[in-house]
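Q: Predicted model follows, preceded by the sequence.
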Amino acid sequence: MDTTGILDEALQRLHSSGPERLGQLTNHAPMAVEALTARGQASSVHRWLDLYKRKLEEFPSGVEPVTEDNWRLAIGDSRRAADWIGYFGREIVERPWRDVLTDWWPRLMPGMYGGSTHPVIRVGHAVRTLLVSEGTEPRLVELAHGLGYWAARYHPVSKHIAPLPGADSAATALNAVASIAERDGGFAARLGRITSLPAWASAITDPREAHHCLVELVRAATHRYATHGHGQETMLVHAATAPNAVLRTLPALPHILWVPSLRAAWTASAAVTAMYAPNTPVTYTPPGTFTPEEVFERALAHGDEHVIKLTDTALDIGDERALAAALRSIELSEPLV
């Protein structure tokens, strides 16, 4: 738990920035500074932000306030990001943040795939902080920004994705995901080309089993990055970090939402795999043996926001294969300079 006040300072610094830049690229800074703080690197937060600030844009202008009466017309409209963030900002002032999250999680969950899954990842980082610390104003505002970004970028998968024969484990199921044939275009274009995905954990009905399966999925997707990350070193990070965001949020949600959360997280991880995974894996041997703390220090020195977030997820898993995946991401990604 951060007691230095640095995370609050960083979030206040960031909340004058928009959730995206250039109309499509996500602002990763709130997620990265939360990860740095959670991993004991709060003293590096402002220095990292000084390097990242060139990627920030001013907070966008609003169009029309979102209300309980008109929200259905505004959901999924990326022009309404400021309106949605304002709506959730008001909601979180008026009601406990857990109540707001519980009401909106099932509404937003079908559209988890918008914004390349970054909105749910941002929410997961915000919730992790709120679960282990006081709900300071900057941390509550950060949750409002995450939920607002999610609502603005709400984008469901096709209703016509056919379930293929499943597998017993998450790792086997991810290996069974078939790559889409056409790989031109961005995330949304590729997402629309997915017509089938393997079924996995589809018979789960018990919330505790759903939690166990989510842990398994995050572990399998993280491990897989070490051998498949070269397919697309940035986008394949989300096959692990998106389901981990859901996993981090579960303790703040009622048990009735855990099973559908698992299904949405599996679809996200499998879809990213279908869109970006290479046809051929590689054998990866880490350049030595490192402690989790040493691996995170390497990620911080590298600086790339996706490297930091994948390493943060790898430390949640904590085994050698997960740390190898983090080291692989450092090798594959361009450093923040």
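A: Perfect, thanks for sending it.
Q: only C-alpha atoms for contact and neighbour calcs from this point on.
A: Will do.
Q: what packs against whichever strand or helix holds residue 273?
A: Using DSSP states H and E, residue 273 sits within helix 258-276. Packing partners of helix 258-276 (3 or more CA pairs under 8 Å, 6 or more residues apart in numbering; DSSP states H and E): helix 187-191, strand 196-198, helix 207-228, helix 238-249.
Q: closest to residue 123 out of those?
A: helix 238-249 (7.2 Å; CA to CA).
Q: Below is an additional structure, to be compared with the one above:
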Amino acid sequence: MSYVGPDFDPPQPRRSRRRPLTITVAALVPVALVGWLVYEAVADTGDSSDGAAPATATSASRSATASPTADGKRSASSSPTAPTAGGPAASGPLKGKVVLIDPGHNPGNFRHPSDINRKVNIGTNRKECDTTGAATNSGYPEAQFTLDVARRLRPLLQQQGATVKFTQDGDRAWGPCVNERARMGNEAHADAAISIHADGAAAGDRGFHVILPASVHEGAADTRPIVAPSRDLGERIAGSFVRVTKSAPSNYLGNGTGVVVRGDLGGLNLSTVPKVFIECGNMRDSKDAALLTSGAWRQKAAQGISEGIVSFLHG
């Protein structure tokens, strides 16, 4: 998570190219139908060219995908404050447990500067609704990274029997705001919540860190009941993340512990359920960026986060 915007050009829509009609419509129909079926069977929303493919969205989440409006803008067809369901949970040791996954930022945020720049109340003060997030020097955006890791994390938790909810799953044009993200976890009565990010620090700053909520009691914020369980959750995630990914804790924050406490993040300040952030690495460092852009490493990141959450929920 960085508070600077990505320095890459917004993706441009592809222009369709007309080709001469060389075959009849009757011949095209069955071919198109077969092609569509094949696409549906293999479609993948994340970059997984060098690793295990992330789980595809369920039919329920696909039906909630944002649709074009009359003025050409996209708007979520589901309630903007309702967490995106992740499909039915399997029976397992975490049956009955709810996990809220918050993929940081949104790939469409850069198209909506006025929406994401408006200030919202985070308890201690007012802060921007959201940001565009960071990006690697080659232009791989944090928002794409966070969605990919989140989608890989979901089935790992579901296999343990947990019910998994998302704050957004690529089904919104922008956002949600940081206060909405916190509220979604609260209203879901999540047993654990994780916000996934990647940092945008200086080159040479390497490693991951987990952010824990400080003890805040001001305005609408009161984290006192969740400070202890959030620390337990965060320390377990940090430990499993090191073990699975072999990544070192941050060399620029946390004094080598991989754990940082902050009281300035609305997603933590306004949470009433155990919640942490994880900065999986620094997108601006070339060595970290090589990991963050690897599908195989992102799968390990999801596995490390999952094992920490499962350990916490097992107690």
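A: Received it, and whenever you're ready, just let me know what you need. Worth saying up front: this structure is predicted, and the values here are computed from it rather than measured.
Q: Could I get the TM-score for this pair?
A: The TM-score (TM-score structural alignment, normalised by the length of the second structure) is 0.28; 160 aligned residues with a CA RMSD of 7.0 Å.
Q: before we move on, the earlier item: winner for burial among the helices and strands packed on helix 258-276 of the first structure?
A: Of all those, helix 238-249 has the most neighbours on average by mean count of other CA atoms under 10 Å, namely a mean of 27.
Q: Does anything pack onto the very next helix or strand once past the helix holding residue 273 of the first structure? Which helices or strands?
A: On the C-terminal side of helix 258-276 of the first structure, the closest following helix or strand by DSSP H and E is helix 292-302. For helix 292-302 of the first structure, the elements it packs on are helix 305-317, helix 320-332, judged by 3+ CA pairs under 8 Å, 6+ apart.
Q: Including mean neighbour count and distance to residue 13 of the first structure, could those go into CSV?
A: Shown next, in CSV, are these (neighbours: other CA atoms under 10 Å; distance: least, CA to CA, whole Å):
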stretch, mean neighbour count, distance to residue 13 of the first structure
helix 305-317, 25, 17
helix 320-332, 24, 27
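Q: And these: which comes nearest residue 223 of the first structure?
A: helix 320-332 (5.2 Å).
Q: relative orientation of the closest one and helix 292-302 in degrees?
A: 10 degrees (axes from the mean of the first three to the mean of the last three CA atoms, to 10 degrees).
Q: In terms of secondary structure, what does helix 320-332 of the first structure contact?
A: Packing partners of helix 320-332 of the first structure (3+ CA pairs under 8 Å, 6+ apart): helix 207-228, helix 292-302, helix 305-317.
Q: Quick one: those helices as a markdown table, columns for distance to residue 81 of the first structure too.
A: As requested, these are exported to a markdown table (distance: least, CA to CA, whole Å):
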| stretch | distance to residue 81 of the first structure |
| --- | --- |
| helix 207-228 | 29 |
| helix 292-302 | 30 |
| helix 305-317 | 22 |
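Q: I'd like to know which of these is closest to residue 139 of the first structure.
A: Among those, helix 305-317 sits nearest to residue 139 of the first structure (CA to CA), with 18.3 Å.
Q: relative to helix 320-332, how tilted is the closest one?
A: 170 degrees.
Q: helices or strands up against helix 305-317 of the first structure?
A: By 3+ CA pairs under 8 Å, 6+ apart, helix 305-317 of the first structure packs against helix 29-38, helix 207-228, helix 238-249, helix 292-302, helix 320-332.
Q: can you redo these as a markdown table with distance to residue 308 of the first structure?
A: As requested, these are exported to a markdown table (distance: least, CA to CA, whole Å):
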| stretch | distance to residue 308 of the first structure |
| --- | --- |
| helix 29-38 | 6 |
| helix 207-228 | 13 |
| helix 238-249 | 11 |
| helix 292-302 | 6 |
| helix 320-332 | 9 |
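Q: And these: which comes nearest residue 104 of the first structure?
A: Of those, nearest to residue 104 of the first structure by CA to CA is helix 238-249, at 12.7 Å.
Q: Now do that closest one: everything it contacts.
A: With CA atoms under 8 Å, 6 or more residues apart in numbering as the test, helix 238-249 of the first structure has contacts from 116-118, 120-125, 127-128, 211, 214-215, 217-219, 221-222, 261-262, 265-266, 268-270, 272-273, 309-310, 313.
Q: same thing but 7 Å
A: 117, 120-121, 124-125, 127-128, 214, 218, 221-222, 261, 265, 268-269, 272-273, 310, 313 (CA atoms under 7 Å, 6 or more residues apart in numbering).
Q: Just the strands from the stretch 1-150 of the first structure, written as ranges.
A: Listed in chain order, the strands of the stretch 1-150 of the first structure (DSSP state E, counting those that start in this stretch) span 20-21, 25-26.
Q: Most tightly packed of the ones you listed?
A: Ranked by mean neighbour count, those are led by strand 20-21 with a mean of 18 (mean count of other CA under 10 Å).
Q: Quick one, which of the helices and strands packed on helix 258-276 of the first structure gets closest to residue 332 of the first structure.
A: Proximity to residue 332 of the first structure (CA to CA) singles out helix 207-228 among these, at 10.1 Å.
Q: Give the other helices and strands that the closest one contacts.
A: Here helix 207-228 of the first structure touches helix 170-175, helix 238-249, helix 258-276, helix 320-332, going by 3 or more CA pairs under 7 Å, 6 or more residues apart in numbering; DSSP states H and E.
Q: out of the ones you listed, nearest to residue 84 of the first structure?
A: helix 238-249 (20.3 Å).
Q: any idea of the angle that closest one forms with helix 305-317?
A: Going by the same axes, to 10 degrees, helix 238-249 of the first structure makes 50 degrees with helix 305-317.
Q: Helix 238-249 of the first structure to helix 258-276, inter-axis angle?
A: Going by the same axes, to 10 degrees, helix 238-249 of the first structure is angled at 170 degrees with respect to helix 258-276.
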